[in-house]
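Undergrad: no sequence on this one, just coordinates:
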């Protein structure tokens, strides 16, 4: 059941003829009669308390705009959100790029990308970075040979898929280069694990000098500024997609997309709550994630070959 794997958060032109107008109104009425409540899932990249605060505004705005309540669910891990979507316990979900690749493996064309964020500087992507404690002696990947390393989640793009793939392209096989690797559970836990000395280094997401997981943790008072240092950065990763499942009616899908595309105009305060680094929401396509899907498939093949 959804409640067991996901933590609940509190949550155009004029129509040509009267006949078309009637059909359009009927379609709207149909989806609202079928969906007395909408369910939106998010991956657990941060702690539950902060996710509740960050997404509460979207829940309120969605009910006001769409005319039905929208409840927000946070996954206990990335795969939980994909499973909830596959089992039709969600209508919409915000996935990481690698979690989208997992959804495509599980659902095929039954999962449909709709939207992604565009940053304040116009970028539609972000980076994986490897970081260490600021006062550590490590300056490069070579310095981390024989040391311990934390990934975030096996279905995280910046926390596992991208660093593993690009490190191997640089001739660094994580399974052999590090003395020990493990999964922290999420991006915030990776930072805490490095600062506590549980791991010597870890991977997380980074947008620019002003925005990323580490900067967000500083802003929230979870860590002190200047306590970490980045020693490696990946090529650009496409921003995380917001998706739906194929069974969601077109009328509902169109209404949701229209609401999200207009957030920067109609509810900029809600958009700012979701992400301070997002200028607007823009459309996404499956093709945007083709390279990332190939990357995750290669990572999975590497893991199978070692098991």
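TA: Here it is on my side, so go on. All figures in this text were calculated on a predicted structure; none of them were measured in a lab. Residues are numbered from 1 along each chain as shown.
Undergrad: C-alpha from now on. contacts and neighbour counts both.
TA: Will do.
Undergrad: excluding chain neighbours, what is closest to the residue most central in space within the chain?
TA: The C-alpha lying nearest the average C-alpha coordinate of the chain belongs to residue 96 (Cα atoms, centre = their mean; 3.2 Å). Excluding the flanking residues, the one nearest residue 96 by Cα to Cα, 6 or more residues apart in numbering is residue 240, at 4.6 Å.
Undergrad: that neighbour contacts residue 116, correct?
TA: Yes - between residue 240 and residue 116 there is a contact at 5.9 Å, judged by Cα atoms under 8 Å.
Undergrad: residue 244 and residue 130, how far apart?
TA: 32 Å (Cα to Cα, to the nearest Å).
Undergrad: kindly apply the preceding question to residue 276 instead.
TA: 23 Å.
Undergrad: likewise residue 90?
TA: 33 Å.
Undergrad: for residue 157, same thing?
TA: Relative to residue 130, and taking Cα to Cα, residue 157 is found at 13 Å.
Undergrad: between the two, which one's more packed in?
TA: residue 157 (31 against 25; other Cα atoms under 10 Å).
Undergrad: all helices for this protein, in order.
TA: Ranges of helices in the chain, per DSSP state H, are 2-5, 18-34, 48-66, 78-86, 97-107, 162-169, 174-177, 187-195, 213-219, 250-261, 263-266, 268-274, 290-306.
Undergrad: helices or strands up against the fourth one?
TA: When you say that, I think you mean helix 78-86. Helices and strands touching helix 78-86, by 3 or more Cα pairs under 8 Å, 6 or more residues apart in numbering; DSSP states H and E, are strand 92-94, helix 97-107, strand 241-245.
Undergrad: packing partners of the shortest one?
TA: What it means is strand 92-94. Against strand 92-94 (3+ Cα pairs under 8 Å, 6+ apart) you get strand 38-42, helix 78-86, strand 241-245.
Undergrad: quick one, the last one and helix 78-86 angle?
TA: Between strand 241-245 and helix 78-86, the angle comes out at 40 degrees (axes from the mean of the first three to the mean of the last three Cα atoms, to 10 degrees).
Undergrad: which outside residues touch strand 241-245?
TA: 85-86, 88, 91-97, 100, 110-117, 253, 284 (Cα atoms under 8 Å, 6 or more residues apart in numbering).
Undergrad: put this beside the first:
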């Protein structure tokens, strides 16, 4: 009886082994006559491109108007640059130019469009590098305007005495209580000259407030005047310029000194070639720029010295 059980158990142990051999043989037979699975490395380049396309380029600007108007002003430019270099481009706007410089210095921003003083300060502090500047109304310089309603009796800076005025906060953020060109007229504190005054960078709101009668005058960049006033028949017919400030060098399109050389080259070429395409020209016209021209530090700083 014992031998019978051992023999029976022996056969039971052989069954799984036999089944394994059958399965292995069957599996081997399934692959006979078929090509071996091929592994292609061709997708690695595509995956690399996909990762590159997920990079976002951050461009910083000092907000010259309300956030909505500033975004509308730059939207076409952002779209064009993004399509041209094949990367997503995002606008970062701040109310303080010093913060724009800080964000570029710390690497959060890749590029900026900043005024002359802020560029020169950034260059001295951490090597901010100018690569191009816009030509505005046929010139590499631009001005600010003092504006008011057409139907009032204000025709000069002196006529603003005792009136309500709005200063561009750009200068205030840099420590200037009043702009240099107004000091001879004000000859002291603005508290003694104006009945009331404010500082803000929302130049589109200045224009609306003048139209509504809550302000008598304001400082407006020539770019914002062209973008916001001249395109509106109502505004252009009901507002006037009473003073044009001395000119300053056009804003610098500058990059972080450690930006990838290939990316810097792509951005520079896109800017310099915008005026050569129909789409690019439309973007420039909407911004009231003629074109971008190549620029280096020595040339840019010499333009400022020549004023």
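TA: Arrived safely, thanks for sending. Predicted model, so just to flag it, every value in this text is computed and none were measured.
Undergrad: and residue 231 of structure 1, which of the helices and strands packed on helix 78-86 of structure 1 is closest to it?
TA: Closest to residue 231 of structure 1 of the helices and strands packed on helix 78-86 of structure 1, according to Cα to Cα: helix 97-107, at 22.8 Å.
Undergrad: what sits up against the closest one?
TA: Helix 97-107 of structure 1 is touched from outside by 78-79, 82, 86, 110-111, 155-157, 161, 238-241, 289, 292-293, 296, with contacts defined as Cα under 8 Å, 6+ apart.
Undergrad: that helix: which residues count as buried?
TA: Of the residues in helix 97-107 of structure 1, 97-104, 107 count as buried by neighbour count, 16 or more other Cα atoms under 10 Å.
Undergrad: do stretch 287-299 of structure 2 as well
TA: For stretch 287-299 of structure 2, by 16+ other Cα under 10 Å, it's 287-292, 294-295, 297.
Undergrad: same question for stretch 226-241 of structure 2.
TA: 226-229, 235-236, 239-241.
Undergrad: endpoints of that stretch, how far apart?
TA: With Cα to Cα, one end of stretch 226-241 of structure 2 sits 12 Å from the other.
Undergrad: hmm, back to that, show me what contacts the residue nearest to the centre of structure 1?
TA: 43, 155-157, 239-241.
Undergrad: give me the PyMOL select line for the contacts of strand 241-245 of structure 1, limited to the buried ones.
TA: Filtering the contacts of strand 241-245 of structure 1 down to the buried ones (16+ other Cα under 10 Å) takes a single PyMOL command:
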select buried, resi 85+86+88+91+92+93+94+95+96+97+100+111+112+113+114+115+116+117+253+284
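Undergrad: which residues does the residue nearest to residue 160 of structure 1 when sequence neighbours are not counted contact?
TA: Nearest residue to residue 160 of structure 1, sequence neighbours excluded (Cα to Cα, 6+ apart): residue 151, at 5.4 Å. Applying Cα under 8 Å, 6+ apart, one finds that residue 151 of structure 1 lies in contact with 159-160, 181-184, 190, 202-204.
Undergrad: and the gap between residue 151 of structure 1 and residue 99 of structure 1?
TA: 15 Å.
Undergrad: try residue 82 of structure 1
TA: 7 Å.
Undergrad: and residue 47 of structure 1, by the same measure?
TA: 18 Å.
Undergrad: again, but for residue 259 of structure 1
TA: 24 Å.
Undergrad: try residue 225 of structure 1
TA: Residue 225 of structure 1 is 30 Å from residue 99 of structure 1, by Cα to Cα.
Undergrad: can you check residue 281 of structure 1 too?
TA: From residue 281 of structure 1 across to residue 99 of structure 1, the span is 19 Å (Cα to Cα).
Undergrad: okay, now residue 300 of structure 2: neighbour count?
TA: 23.
Undergrad: contacting residues around it?
TA: Residues near residue 300 of structure 2 by Cα under 8 Å, 6+ apart: residue 249.
Undergrad: contacting residues for residue 92 of structure 2?
TA: 58-61.
Undergrad: could you count how many residues lie near the residue mapped onto the residue nearest to residue 96 of structure 1 from structure 2?
TA: Residue 240 of structure 1 maps onto residue 251 in structure 2 when the alignment is built from TM-score structural alignment. When counting by other Cα under 10 Å, one arrives at 24 neighbours for residue 251 of structure 2.
Undergrad: residue 251 of structure 2 touches residue 134, doesn't it?
TA: Yes - between residue 251 of structure 2 and residue 134 there is a contact at 7.1 Å, judged by Cα under 8 Å.
Undergrad: for residue 201 of structure 1, see how far away the aligned partner of residue 194 of structure 2 in structure 1 is.
TA: In structure 1, residue 194 of structure 2 lines up with residue 178, judged by TM-score structural alignment. Here residue 178 of structure 1 is placed at a distance of 10 Å from residue 201 of structure 1 (Cα to Cα).
Undergrad: shared neighbours, those two?
TA: If you check residue 178 of structure 1 and residue 201 against Cα under 8 Å, 6+ apart, the residues they both contact are 144, 148-149.
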